[in-house]
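Q: Dropping the sequence and predicted coords here.
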Amino acid sequence: MERPGTIRRRVSGISRQAKNRSTRRSVGVGIGLVGLRDLDYSPASHDQLRTGAMDYHLKPVGKICAHGGEPLEPSTVCVSVLIERDGELLRLDYCEADWQGPPEGTVGQWRCTVPEPVVSSVLTIDPDSLMRYFERLADEPDDPAEPLQQKLRYVVAVMLWRKRRLKLGGSKMEGDREVLEFSGVRGEGQFDVLDCKLADDEIDELQDRLNEQLQREEWS
């Protein structure tokens, strides 16, 4: 049997994987330029400007025109410039119709297409609603013939532990299986959850299933 501290470190690692995955899903607008002036632009995979041996990390396309303040509409062409201000590089974006030439201090300029807004595929659900869903899972019979349900219960338990809605007391052995002992911070439980020791790709797949199920059942 593992000590609670060891279990917490391992479960914490799983929760960090889930958090990192959420970050990986966000999509940025990339900048990859060979030179600095008057270049056509096409998105790459990172917000990065490459000039010789130097790499500059830039913010994505802005939401409003730096000249007139009008919204930069998705799928329209805008003019982006890189200016030097107080020893730092700053990106400004302009509507093509408002473009009046590069401002003072410009070190580079290019045209690009304003991207469509990114819609996150990660469902946001408050801890209490997720707790109710977890309690429903916990009430279902623990059927070894349904490993998917056991894994889903484990992932939800880890999410609630990370949100500080569950606390981990320890573990116990049931035959050759290790079971984690969770309880609610408001006195719920105890909840016995099979330690599934999931790989990253399994966590990804289960989170997708969880998102789909929660959206379908309109948990809020």
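A: Received the coordinates, thanks. Numbers count the residues shown, from 1 in each chain.
Q: Please make it C-alpha for all contacts and neighbour counts, starting now.
A: Fine.
Q: Which stretches in this structure count as helices?
A: 4-25, 127-139, 147-162, 200-217 (DSSP state H).
Q: Return the distance of the longest one from the chain's centre.
A: On the basis of CA atoms, centre = their mean, to the nearest Å, helix 4-25 is displaced by 13 Å from the centre of the chain it belongs to.
Q: same for that helix, what does it pack against?
A: Under the contact criterion of 3 or more CA pairs under 8 Å, 6 or more residues apart in numbering; DSSP states H and E, helix 4-25 touches helix 147-162, strand 166-174, helix 200-217.
Q: Looking at these, spot the one closest to residue 91.
A: Closest approach to residue 91 among these is made by helix 200-217 (34.6 Å; CA to CA).
Q: One more to weigh against that first structure:
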Amino acid sequence: MTQDYPIESGRRMCKHCGREFQPQEEFISALYEVQPSPEHPHGLSRLDFCMDHWPGERIERLAFWRTRLPEPEQPKKKRIVIDDDRLLEVFFRLAGTDDESRLDFRYVIGLMLIRKRRLKMEGTRRRGNRSYMLVRKSRTREVHELMDRRLSDEAVIAVSQEIGTLLDLIDGGSEAAREEPSGGEQAS
């Protein structure tokens, strides 16, 4: 069982020099272990550093990452949330297709379903020069082949957006595909 640990938002200023970050400025956020207190009940603290004052390896930290301060009036991006049952239906309907674009479509839907834990990875298989993922629907024993399409990250993003658009058009904007603000939790 995993446990969530809330991490405080950035303070929008460098811990070392106190300078406020400007929109689109790159800086480093680091996560430190501290004594639990009312301010840090889980014993974790986030500190932000400008690029000039990042102490690097000189101090012990749990994690660090590069980030940017967003533009103040930038609206949150919307993302499409698609019903898992609808994705499963389309995934199985596309089984056996030879059409290249539909194979890409099925592959990306398969990846989405694996990520959402509606399909489980059972292994891989090679047939000729093709590689296949062996997946099964959660709580069943029937194994299905999913051809590894070796798509670039950009191609996966493009196909994902197309899936959201098409399912929204097919459903006429029903609850199977709906928009939700980025960063919101989705139920699976």
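A: Sure, I can see it. As the structure is a computational prediction, the values presented were derived from the model and not from experiment.
Q: one step back: of the helices of structure 1, which stretch is the most buried?
A: helix 147-162 (a mean of 21; mean count of other CA atoms under 10 Å).
Q: Structure 2: matching residues for that helix?
A: On structure 2, the counterpart of helix 147-162 of structure 1 by TM-score structural alignment is residues 100-115.
Q: With structure 1 overlaid, report how far the matching stretch is off on average.
A: By mean CA distance after the TM-score superposition for structure 1, the fitted stretch 100-115 of structure 2 averages 1.3 Å away from its aligned residues in structure 1.
Q: one step back: could you dump the helices and strands packed on helix 4-25 of structure 1 to a markdown table with distance to residue 106 of structure 1?
A: Output for those, formatted as a markdown table (distance: least, CA to CA, whole Å):
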| stretch | distance to residue 106 of structure 1 |
| --- | --- |
| helix 147-162 | 46 |
| strand 166-174 | 53 |
| helix 200-217 | 43 |
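Q: Among the ones you listed, which comes closest to residue 61 of structure 1?
A: Ranking the helices and strands packed on helix 4-25 of structure 1 by proximity to residue 61 of structure 1 (CA to CA) places helix 200-217 first, at 28.8 Å.
Q: name the helices or strands packed onto the closest one?
A: helix 4-25, helix 147-162.
Q: related to what we said a few turns ago, out of the helices and strands packed on helix 4-25 of structure 1, flag the one nearest residue 43 of structure 1.
A: Nearest of the helices and strands packed on helix 4-25 of structure 1 (CA to CA): helix 200-217, 26.2 Å.
Q: Could you give the separation of that closest one from the chain centroid?
A: Relative to its parent chain, helix 200-217 of structure 1 has a centroid offset of 14 Å by CA atoms, centre = their mean.
Q: tell me the angle it makes with helix 147-162.
A: Interaxial angle, helix 200-217 of structure 1 versus helix 147-162 (axes from the mean of the first three to the mean of the last three CA atoms, to 10 degrees): 90 degrees.
Q: Quick one: residues in contact with helix 200-217 of structure 1.
A: 17-18, 21, 122-123, 151-152, 155 (CA atoms under 8 Å, 6 or more residues apart in numbering).
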